[in-house]
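Enquirer: no sequence for this one, just the structure:
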């Protein structure tokens, strides 16, 4: 028994899917809307949460940049730079939710849901780049520490932390399964860490006058941000590369279908992927026992995939005897 990807081209399966859509409009024309109304409600609230966080972050970023410039604090400047990209990232995340609401079209048959994953990946890359810049700037400042005004730095950092906490609370109530929301939360968490580090640095500078603490704490924040950014990038890249979702076992699902659906002899050429990290899809060939009703078998397979494995949208190709895609030299 084989569950391999074999010589079966994924693009071919997408074309097959579209062909089915044209042949049976009731079956696949809703490809971009296979998720239920509850998901739309959640995404609408997430969209509002991201918009509020974007306004908070963008507004305070200007104050913090001015504060960092006046006080000479890298911790504040680094956090302001981080907040600038965070603000842009949050606006992008908001736009991704907005775009994701558009219905599927003839050219974009799965809709625009994957834009959210693309934005999540982009957010991960930008955070990574910012963290590396902070490390470089910190090394330069550690070797030649500039004067830092601890008092004003402390005031700006405290206000910044309060703004970031407000943004985090707003976002934290959203859908943590959404890669787009997790990217937005990650940006605000990075800002919270940056503000906390700036507060600690300001207190130490006021108490001891030791300015190297400013770049040292900036590096610690950068390292923390790097690890979470890397994880976000990996997860988003996995979705974009159409990998099997972490929560699913493709071969296990194939074995389950063979064991539980009456008349199914073998499942092969199976592909499982996700549109946006939450909506799972599958295509597969179902080799049936002679005499099995193909319509009944396909319906049973789709029902099992939806209820047991969380795959709401599937394209199933029923077969008898040899595989329709088998080449003469590979018949089995």
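Expert: Looks like it came in fine. Keep in mind that this is a model prediction, so the values were computed, not measured.

Enquirer: can we go C-alpha only for contacts and neighbour counts from here?
Expert: Will do.

Enquirer: Just to be sure, residue 107 is in a helix?
Expert: No. Applying DSSP: H, G, I helix; E, B strand; the rest coil, one finds residue 107 to be coil, outside a helix.

Enquirer: A further structure is provided below for comparison with the first:
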């Protein structure tokens, strides 16, 4: 009895990010336009809150640009003999790069805020409020464009979190401008800058952790590999399951491989079909490479060092 191999091909446009290209493009255009506006007015008025929001908008624009580039690269660069999984991991790298950018900007804003607390500059409230209100509208549009995609794609989620941070930032800048305009309290602006920086950090940590889990090929979040092993071993004809691996290639693309040892009466084709149906139906794993082997061949696996 020979070995049976089941291999379900992943389509070249299968990543979840691919369905949101036009949304990413629109969000990129909106963010770029208002980033320029916030930079000009922020430095003209010496508003740390507005400069902070502009910095977040910069990472937003750069992050969405990386996300969009990664999606297009993954779609156009299909699997080859040298890149057997194509360029899908580019999306995960873009998400990780977004997290690094957000960490850097948050650190810069907090550093500047501490320096300004001792001698806060006079910030005119009205222009800050007007720009913040325009930025709020722009971020709301981008927020709703990316919200649905953030549930499916880690790459889109990275861009979505940056837009969310900018949305909260615009609210903070708007409030600080209102306080400055009505009371003249100079500490409102640096405090808003600190609040924006602190808001970004925990969400950035979660994004970075999820990206690193994929890059280190950990099991997908919420997938119990032990249970998968038990269910595969319970299939008729299967006497042992080993070399089981489950990982994520990119968002929405889970991959599995395993060796299934069968008894003498079992049919390889039947066991293979049952295992594929189990992984597809219960765990949504469409791409599975399964080696079905008799007991004699399975002994070779015991000799492997890892």
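Expert: All right, it came through fine. A quick note: this is a predicted structure, and the numbers were derived from the prediction, not measured.

Enquirer: and the counterpart of residue 83 of structure 1 in structure 2, what does it touch?
Expert: Matched by TM-score structural alignment, residue 83 of structure 1 corresponds to residue 57 in structure 2. Residues near residue 57 of structure 2 by CA atoms under 8 Å, 6 or more residues apart in numbering: 31-32, 34-35, 162-163, 166.

Enquirer: Repeat the analysis, applying 6 Å as the threshold.
Expert: Going by CA atoms under 6 Å, 6 or more residues apart in numbering, residue 57 of structure 2 touches residue 35.

Enquirer: Is it within a helix or a strand, and which one?
Expert: If you go by DSSP states H and E, residue 57 of structure 2 is part of helix 48-76.

Enquirer: And that helix, what's buried?
Expert: Of all the residues in helix 48-76 of structure 2, those buried under the rule 16 or more other CA atoms under 10 Å are 48-75.

Enquirer: same deal with stretch 99-111 of structure 2?
Expert: By neighbour count on 16+ other CA under 10 Å, the buried set for stretch 99-111 of structure 2 is 99-103, 105-107, 109-110.

Enquirer: sorry, back to before: tell me the first helix or strand C-terminal of the helix holding residue 57 of structure 2.
Expert: Trace forward from helix 48-76 of structure 2 with DSSP H and E and the next one is helix 89-117.

Enquirer: so where in structure 1 does the top strand by length along structure 2 end up aligned?
Expert: Criterion DSSP state E: the longest strand present in structure 2 is strand 238-250. Using TM-score structural alignment, strand 238-250 of structure 2 corresponds to residues 264-276 of structure 1.

Enquirer: what residue of structure 1 is the furthest out?
Expert: residue 291 (44.5 Å; CA atoms, centre = their mean).

Enquirer: Confirm that that one sits in a helix.
Expert: No. Under three-state DSSP, residue 291 of structure 1 falls outside any helix and is assigned coil.

Enquirer: That one and residue 265 of structure 1: what is the separation?
Expert: Separation of residue 291 of structure 1 from residue 265 of structure 1 (CA to CA, to the nearest Å) stands at 12 Å.

Enquirer: next structured bit after the longest strand of structure 2?
Expert: Next along the chain after strand 238-250 of structure 2, taking DSSP H and E as the criterion, comes strand 253-262.

Enquirer: Which part of structure 1 matches the helix or strand just after that next one?
Expert: Once the chain leaves strand 253-262 of structure 2, the next helix or strand it forms, by DSSP H and E, is helix 268-283. Counting by TM-score structural alignment, helix 268-283 of structure 2 falls onto residues 294-309 of structure 1.

Enquirer: ditto for stretch 108-115 of structure 2
Expert: The aligned range for stretch 108-115 of structure 2 is 133-140, by TM-score structural alignment.

Enquirer: average gap between that stretch and structure 2?
Expert: Stretch 133-140 of structure 1, aligned to structure 2 and superposed, deviates on average by 0.6 Å (mean CA distance after the TM-score superposition for structure 1).

Enquirer: contact partners of that stretch?
Expert: Residues contacting stretch 133-140 of structure 1 (CA under 6 Å, 6+ apart): 215, 219.

Enquirer: cool, stretch 256-273 of structure 2 as well?
Expert: With CA under 6 Å, 6+ apart, stretch 256-273 of structure 2 has contacts from 237-246, 288-294.

Enquirer: Give me the buried entries from these.
Expert: Buried members of those, scored by 16+ other CA under 10 Å, are 237-241, 245-246, 288-294.

Enquirer: any idea how far residue 145 of structure 2 is from residue 95 of structure 2?
Expert: Counting by CA to CA - residue 95 of structure 2 and residue 145 of structure 2 are separated by 18 Å.

Enquirer: How about residue 215 of structure 2?
Expert: For residue 215 of structure 2, the distance to residue 145 of structure 2 - CA to CA - is 27 Å.

Enquirer: Could you check which of residue 95 and residue 145 of structure 2 is surrounded by more residues?
Expert: Each of residue 95 of structure 2 and residue 145 has its neighbours counted (other CA atoms under 10 Å); residue 95 has more, 30 against 18.

Enquirer: Pipe the buried residues of stretch 99-111 of structure 2 into JSON lines and attach distance to residue 186 of structure 2 per row.
Expert: Rendered in JSON lines, the data for the buried residues of stretch 99-111 of structure 2 read as follows (distance: CA to CA, whole Å):
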{"residue": "99", "distance to residue 186 of structure 2": "31"}
{"residue": "100", "distance to residue 186 of structure 2": "31"}
{"residue": "101", "distance to residue 186 of structure 2": "29"}
{"residue": "102", "distance to residue 186 of structure 2": "26"}
{"residue": "103", "distance to residue 186 of structure 2": "26"}
{"residue": "105", "distance to residue 186 of structure 2": "23"}
{"residue": "106", "distance to residue 186 of structure 2": "21"}
{"residue": "107", "distance to residue 186 of structure 2": "22"}
{"residue": "109", "distance to residue 186 of structure 2": "17"}
{"residue": "110", "distance to residue 186 of structure 2": "17"}
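
Enquirer: which of these lies closest to residue 158 of structure 2?
Expert: Using CA to CA, residue 99 comes nearest to residue 158 of structure 2 of the buried residues of stretch 99-111 of structure 2, at 7.4 Å.

Enquirer: Run through the residues that contact the aligned partner of that closest one in structure 1.
Expert: Under the alignment (TM-score structural alignment), residue 99 of structure 2 pairs with residue 124 in structure 1. Residue 124 of structure 1 makes contacts with 229, 232-233, as judged by CA under 6 Å, 6+ apart.
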